[in-house]
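*Asks:* Sequence first, then the predicted structure, then my questions.
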Amino acid sequence: MTGGLVLRLRPHEKFLVNGVVIENGARRTRLRVKTQDAHILRIREALHPEEADTPSKRLYYIAQLAVSGDAEGADTIESLVSGLESLRVAFGEQICAAELEQAVELAKAGEFYRVMRALSRIMPIEEALLNGVPAGSEDNENEQQQ
């Protein structure tokens, strides 16, 4: 059995498939999704709208809407690319420049889940900067490792 997305689920883990919430049973499970254009999102990776309170979290939320199938099309890509480029300018060349460039390319390609993953690595750095911890400081590095 080859091809398709493989989901490894924890006991009782919930996930969204094409707008329907599904819950795993009492055991760990592995599923293979064969349909190429299925919209799948693990609930544990979902960000609630009220939690999207920073620029990177707002971009994560836009990508999440695309992953779940609640937003699609060129407008979503344009919003993500524009927001990611603005974030890159705000951060400057020293902070997350490569990660943000990669996220822009992923957004242009419609790889919204991978955009979410890239942003999830950027969010703790942004949080530290917003809290006054300079980039590259020991506190910031400790947060990234957690």
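*Replies:* Perfect, thanks for sending it. Numbers count the residues shown, from 1 in each chain.
*Asks:* switch to C-alpha atoms for all contacts and neighbour counts from now on
*Replies:* OK.
*Asks:* mind checking how far residue 17 is from residue 32?
*Replies:* 13 Å (C-alpha to C-alpha, to the nearest Å).
*Asks:* more neighbours, the two?
*Replies:* Legend: neighbour count by other C-alpha atoms under 10 Å for residue 17 and residue 32, higher for residue 17 (17 against 13).
*Asks:* also this one, for the comparison:
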Amino acid sequence: MLRINLRDGEQVVVNGAVLRACGRTALWLENEAAVLRGREVMKPEEANTPARRLYFACMMAYLDPAGRDSHQEAILILLGDLINAVRALHARMACATFARLVAEHDYYRALAECRTLIDHEAKLLGGDGAPAAQAH
């Protein structure tokens, strides 16, 4: 069982459906579901760097089980490109952990690991990251 507390106006995605709280709301999920808070959701136009594209593909695999095979293929290609590009040990370790989590179909935890890569990438590029990059 999972309890999610939402502030007034906060969004949550449950199995692909976007829900918005009206007033302070507590939701109890009593079975397994794909759940992302609004700040964890990345819009397609925000997937504009290698790590962000990887996050978006993983998010889609998590939220769209029917299309998971095509998302998995995209993840493998994007991850391969990212592994070849990163040099920092902690970023390479994050790639390895991400790969393990995706192989285990633990997409939610893989998204958290990918946020580490987005943060690393933002520091290298001198940016401050998008909302999904800062959700922890």
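*Replies:* Thanks, I have it. Worth saying up front: this structure is predicted, and the values here are computed from it rather than measured.
*Asks:* Nearest spatial neighbour of residue 27 of structure 2, chain-adjacent residues omitted?
*Replies:* Nearest residue to residue 27 of structure 2, sequence neighbours excluded (C-alpha to C-alpha, 6 or more residues apart in numbering): residue 4, at 5.1 Å.
*Asks:* The one you found matches what in structure 1?
*Replies:* In structure 1, the residue paired with residue 4 of structure 2 is residue 7, using TM-score structural alignment.
*Asks:* corresponding residues in structure 2 for stretch 118-127 of structure 1?
*Replies:* Going by TM-score structural alignment: stretch 118-127 of structure 1 matches residues 113-122.
*Asks:* re the thing from before, mind listing what's buried along the strand or helix carrying the residue nearest to residue 27 of structure 2?
*Replies:* Secondary structure from DSSP states H and E places residue 4 of structure 2 in strand 2-6. Within strand 2-6 of structure 2, the residues scored as buried using 16 or more other C-alpha atoms under 10 Å are residue 6.
*Asks:* For the closest residue to residue 49 of structure 1 other than its chain neighbours, give me its contacts.
*Replies:* In space, and not counting its chain neighbours, residue 49 of structure 1 is closest to residue 61: 7.2 Å by C-alpha to C-alpha, 6+ apart. Contacts for residue 61 of structure 1 (C-alpha atoms under 8 Å, 6 or more residues apart in numbering) come out as 47, 48, 49, 52.
*Asks:* Tell me the gap between the helix or strand hosting residue 61 of structure 1 and the middle of its chain.
*Replies:* Using DSSP H and E, residue 61 of structure 1 sits within helix 55-68. Centroid separation for helix 55-68 of structure 1 versus its chain: 6 Å, with C-alpha atoms, centre = their mean, to the nearest Å.
*Asks:* measure the residue nearest to residue 25 of structure 2 when sequence neighbours are not counted to residue 23 of structure 2 for me?
*Replies:* Counting by C-alpha to C-alpha, 6+ apart, the nearest residue to residue 25 of structure 2 once its immediate chain neighbours are dropped is residue 6, at 5.1 Å. With distances taken as C-alpha to C-alpha, residue 6 of structure 2 is found 8 Å from residue 23 of structure 2.
*Asks:* how much does the helix or strand that contains residue 122 of structure 1 stray from structure 2?
*Replies:* Assigning secondary structure by DSSP H and E places residue 122 of structure 1 in helix 112-130. Here the mean offset of helix 112-130 of structure 1 against structure 2 after fitting is 1.5 Å, by mean C-alpha distance after the TM-score superposition for structure 1.
*Asks:* quick check: angle from the following helix or strand past that helix to helix 112-130?
*Replies:* For helix 112-130 of structure 1, the following helix or strand on the C-terminal side (DSSP H and E) is helix 138-145. For helix 138-145 of structure 1 against helix 112-130, the angle by axes from the mean of the first three to the mean of the last three C-alpha atoms, to 10 degrees is 160 degrees.
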